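[1] Can you look at this prediction? I've put the sequence above it.
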Amino acid sequence: MSDLPFGFGMPDRDPERRDQPGSNPADPFGLGALFGSGGPGGGAPEELLGKMPLFAELQKLMNWSGGPVNWDLARQGAISALATGTQPTSEAERAAVAEALRLADLWLDQATDLPSGVERTLAWSRVEWVEQTLPAWSALIDPLAEKVVAAMTSALPQEAMAMAGPLAGIMGRMGGLMFGAQVGQAFGRLAGEILTGTEVGLPLAPAGAGALVPQNVAAFAEGLDRPADEVRLFLALREAASLRLFAHVPWLRQQLHDAVHAYARGITIDREAIERGLNDAMGSMGGGFDPSNPESIQELLGSGLLEPEETPEQQMALRRLETLLALVEGWVDAVVADAAGERLPGHGALAETMRRRRASGGPAEQTFATLVGLQLRPRRLRDAATVWGAMAQRYGTAERDRLWSHPDLLPTSEDLDEPMDFVARQGVDDELRQLSADDAGPRTPETPGDDTDEGPDGPDGDAAAR
């Protein structure tokens, strides 16, 4: 996989910027690396005391015990990356978002039988997006991270496993830090361009909340040659449509999570390959692997030796995830097109802009490529949109939306290869169901005492007895 899942690979470190203990006579313990020019021998004691909270923060990070991802570090990293580029949301922006979502829901009432899923509206700043979506991300990412750490630990050499007790704690803390740092970087990038609460393919806002990020919406609208309120309404239509689907198809969110977690369950690392390549890795580490040394563990983790191999079961889970995401996105495309109709003059241009955004790697594509190595193909999205559009045109919106009543009714990945064949089969299936119903004939309701059994206790039996 070109994009490794969260936790693989270490950030580049420049040894020239790292003070070595004992290399500076004025700083024999290498404290300059922590204190900068204010280390021992340089700076007043008051300056050093002013920097002491750094130790508390480091201790807090290393003592994280809240799960396989250090979410405190992830949050801090994402917000730090946004510190100079985020703006608070104004009252006018909140009112504009609320009005856009209200109007979008009215239009969607005529395009789908699924009722509204918007119970309240939110206009988030970039920082608010990070803070408010963390619970949803935690539920999705924690199982992946936990499996990766377990796989890496089990694949370590025998000499490392001999220290299983302390090593497990070191691996857990380091894994939490690694995942937290990488998730924080990813969140910082996403928060700078995410437009709505469902753009990554999953609802990240609290249940029933429709959310837009006005600062990013304004940046997206620049250069589109469309009025800002039109762009906002188009995005509100997409958000409101997505929420209808997730609110009234109760199994959908769980199916998406299950596909990601099915991929996680299949994460394994070839221990024999580790042992075969360990000598080479040790040579690049300067003479050996020391399981008691976090630096040595870091270098092993960053060597690429512990990268998992993708199994057939994982490939199946990825195909399922890709298909589900494409079906959700395609349905939203089709329903928004019906709702916008001639009401939104720029709909065609805006829809094409969204397609190009996805093709070039938008937030949804970036998220799943980084998370599970999924490359969401735009062709799948077009095929899914073709299915939903043709179903509505041929059978009506009610029959189109009926396919969401059970996961077995949805098109499979193979069905999306020939979308029109799938649509044609739906008509044949309907005819077969009708013929079966006709062959069964009308059923008359039973009345008390109406017993059709023959025999001594039945009608004929009674007559013979008399």
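    In hand now; what should we look at?
[2] drop to CA atoms for contacts and neighbour counts, all remaining ones
    OK.
[3] How about the secondary structure of the closest residue to L114 other than its chain neighbours?
    Take L114 and drop its neighbours on the chain: the residue closest to it by C-alpha to C-alpha, 6 or more residues apart in numbering is R244, 6.2 Å away. Recorded secondary structure, R244: helix (DSSP: H, G, I helix; E, B strand; the rest coil).
[4] Tell me who's in contact with R244.
    Counting by C-alpha atoms under 8 Å, 6 or more residues apart in numbering, R244 touches L114, P115, S116, G117, V118.
[5] Selection in ChimeraX covering whichever of the residues you listed are buried, please.
    The ChimeraX command for the buried members of the contacts of R244 (criterion: 16 or more other C-alpha atoms under 10 Å) is given here:
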select :114,116,117,118
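[6] In TSV, list the contacts of R244 along with secondary structure and distance to P21.
    Output for the contacts of R244, formatted as TSV (DSSP: H, G, I helix; E, B strand; the rest coil; distance: C-alpha to C-alpha, whole Å):
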residue	secondary structure	distance to P21
L114	coil	66
P115	coil	66
S116	coil	63
G117	coil	60
V118	coil	59
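[7] Could you point out which of the contacts of R244 is nearest to A83?
    Among the contacts of R244, V118 lies closest to A83 (C-alpha to C-alpha), at 30.4 Å.
[8] tell me which element Q255 is part of?
    Per DSSP states H and E: Q255 is located in helix 252-265.
[9] Show me what secondary structure element comes after that helix.
    Downstream of helix 252-265, the first helix or strand assigned by DSSP H and E is helix 271-284.
[10] buried ones in the helix or strand just after that next one?
    Of the helices and strands lying after helix 271-284 in sequence (DSSP H and E), the nearest is helix 294-302. Within helix 294-302, the residues that count as buried by 16+ other C-alpha under 10 Å are S296, I297, Q298, E299, L300, L301, G302.
[11] dump the residue contacts of the residue nearest to the fifth one when sequence neighbours are not counted.
    Just to be clear, that refers to L300. Using C-alpha to C-alpha, 6+ apart and skipping the chain neighbours, the partner closest in space to L300 is A281 (7.4 Å). Contacts here follow C-alpha under 8 Å, 6+ apart; on that basis A281 touches L300, S303, L305.
[12] any idea how far A281 is from Q59?
    As judged by C-alpha to C-alpha, to the nearest Å, A281 and Q59 stand 30 Å apart.
[13] Got another one to weigh against that:
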Amino acid sequence: MSDLPFGFGVPDRDPERRGESGGSGGSSGGGSGGGPAGNDPFGLGALFGAAGGAGGAGGPADLLGKMPLFAELQKLMNWSGGPVNWDLARQGAISQLAPGHQPTSAGERSAVTEALRLADLWLDQVTELPSGIDRGLAWSRVEWVEQTLPAWAALIDPLAERVVAAMTSALPAEAASIAGPLAGIMGQMGGVMFGAQVGQALARLADEVTTSTDVGLPLGPQGAGVLVPQNVAAFGAGLDRPEDEVRLFLALREAAHQRLFAHVPWLRQQLTDAVHAYARGIHVDREAIERSIQDAMGGMEGGLDPSDPESIQRLLGSGVLEPEETPEQQMALRRLETLLALVEGWVDSLVAAAAAERLPGHSALAETMRRRRASGGPAEQTFATLVGLELRPRRLRDASTVWGAMAQQHGTAARDRLWSHPDLLPTSDDLDEPLDFVARQGAADPFAELTDGLAEQAGDQPGDDAEDGDTPRG
């Protein structure tokens, strides 16, 4: 998951990463990674380089014919369903998963259903939020890809659209004239490129996820509790714990996630909106690009030769097209990071309360989960891939501290009541001092203060302005 499906990163957040774009993880060539280099954010260098490596800069048809991947997939070039070719993404992911595919058995399906049922019984005793599961499902890795594609499409399409728009609008006259021969098929090629890279990312993710909520978002059908038995077994490998114990631990996590997403109606949209808010901020400074191109051309050996694909590739790999992260994007990422940490922290706290004294291997299993996150688990990897966000373990620990202390000092009802409205949740600043936030909750009824404030606002601002009181905090 180290490759960026959309071909752009956030280099100013991690300056050291800018010097690693030529490494194996970000190669713009045709190796197994398949992702464009960090300094070629839109992957165009790979397209021009492939044509040049094949012996010349021909027209669009020649370009496609000389690229094996696209030559095999020309029939998908007529995709018109959006900025990402989801047919190709699905086929690519499934083809990568096929060698190790293990269909679920009747026994596994029964075991998953029973584990989720028991998990809900245990969770009933530690939270007032009711069950969010009306059926238990056991998915293979291939089924996980197929069943979660609609959720991924809703999340990813706006990002891809914005990347293409930023690329197109920011190209200066020199680069636009170079790309002219490809203008007629750039949209289709972008859909194929994104589809191939998203398919690769989903295949890698499907190798790891154990549930439908591992990435912090509800990706499965509403009301479905899901486990991936093949990955459940891999999660427990080497822990010397019984298989049913590992399954129950992961079922507790899935059931806890489902309760939250089923009974906090605004949460799903808030998470999605944070990702889309980042996408809306993607832009490239055209004037800065023009200046950089002039500087890059002046520093190139032999300058820029429009007839030489290698010259074009060097230009595109120089980093001149990297988008800058805006303050709005930083706010969106901070909000997303905080929300994901609060979700995961609440789940950790709930599972610990339900299982610590019932599940002998809870400590070992919880530690395995913590190590998985610290080394870059599915949630961290997915969002780092999509928007350059790395979910820091420190935020998760602080969020877990908030939820644990809330339950201990004010009770589980007060803890869960914070999910009643987004303005009641701790902010990123609150997570810096989690115990101070918890202490403040005992001073007054925050929900009463919030509703009183909204009522006053509605009275002071009649009409449409009254809706402003419902705007969540950033």
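    That came through fine. Computed from a predicted structure; not experimentally measured.
[14] Can you check which part of structure 2 the helix holding Q255 of structure 1 sits on?
    Aligned by TM-score structural alignment, helix 252-265 of structure 1 falls on residues 267-280 of structure 2.
[15] now the buried residues of helix 294-302 of structure 1 as TSV including distance to Q255 of structure 1?
    Below are the buried residues of helix 294-302 of structure 1 laid out as TSV (distance: C-alpha to C-alpha, whole Å):
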residue	distance to Q255 of structure 1
S296	40
I297	36
Q298	35
E299	37
L300	35
L301	32
G302	33
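[16] Spit out the contact partners of the one residue sitting closest to the centre of structure 2.
    With distances taken as C-alpha atoms, centre = their mean, the residue of structure 2 nearest its centroid is F383 (3.1 Å). Counting by C-alpha under 8 Å, 6+ apart, F383 of structure 2 touches L389, E390, L391.
[17] The second one contacts G377, correct?
    Looking back up the chat, that one is E390 of structure 2. No: E390 of structure 2 lies out of contact with G377 (C-alpha atoms under 8 Å); the separation is 10.4 Å.
[18] Which one's more surrounded, these two?
    Neighbours were counted for E390 of structure 2 and for G377 using other C-alpha atoms under 10 Å; G377 has more, 20 against 16.
[19] The more buried one maps to what in structure 1?
    Match for G377 of structure 2 (TM-score structural alignment): G362.
[20] again with E290 of structure 2
    Alignment note: E290 of structure 2 maps to E275 in structure 1; criterion TM-score structural alignment.
[21] ok, now A256 of structure 2?
    A256 of structure 2 maps onto A241 in structure 1, with residues paired by TM-score structural alignment.
[22] correct me, but its match touches V332?
    Yes: using C-alpha under 8 Å, A241 of structure 1 is in contact with V332, at 5.9 Å.
[23] Who has more neighbours out of these two?
    Neighbour comparison, A241 of structure 1 and V332: the larger count goes to A241, with 34 against 23 (by other C-alpha under 10 Å).
[24] what's the mean distance for the strand or helix carrying the more buried one versus structure 2?
    In the assignment (DSSP H and E), A241 of structure 1 maps to helix 228-248. With mean C-alpha distance after the TM-score superposition for structure 1, helix 228-248 of structure 1 departs from structure 2 by a mean of 0.2 Å once superposed.
[25] just the angle between that helix and helix 252-265, please?
    Here the directions of helix 228-248 of structure 1 and helix 252-265 differ by 80 degrees (axes from the mean of the first three to the mean of the last three C-alpha atoms, to 10 degrees).
[26] ok, back up a step: what's in contact with the helix holding Q255 of structure 1?
    Outside of helix 252-265 of structure 1, the residues within contact range by C-alpha under 8 Å, 6+ apart are 140, 143-144, 147-148, 202, 246, 313-315, 317-318, 320-321, 324-325, 372.
[27] mind running it again at 10 Å?
    139-148, 201-203, 245-247, 310-311, 313-325, 328, 368, 371-372, 404-407 (C-alpha atoms under 10 Å, 6 or more residues apart in numbering).
[28] need the contact list for M354 of structure 1.
    Here M354 of structure 1 is in contact with L235, D333, S360, G362 (C-alpha under 10 Å, 6+ apart).
[29] For the third one, give me its contacts.
    Counting by C-alpha under 10 Å, 6+ apart, S360 of structure 1 makes contact with M354, Q366, P378.
[30] Look up the closest residue to L305 of structure 1, ignoring the ones flanking it.
    Leaving aside its sequence neighbours, L305 of structure 1 sits nearest to I274 (C-alpha to C-alpha, 6+ apart; 6.3 Å).
[31] if I look at that neighbour, how far off is A155 of structure 1?
    In terms of C-alpha to C-alpha, I274 of structure 1 sits 7 Å off from A155 of structure 1.
[32] A168 of structure 1 now?
    From A168 of structure 1 across to A155 of structure 1, the span is 12 Å (C-alpha to C-alpha).
[33] So for the two, which sits in the more crowded spot?
    A155 (21 against 17).
[34] returning to that earlier point: how far off centre is the helix holding A241 of structure 1?
    On the basis of C-alpha atoms, centre = their mean, to the nearest Å, the separation between the geometric centre of helix 228-248 of structure 1 and that of its chain is 19 Å.
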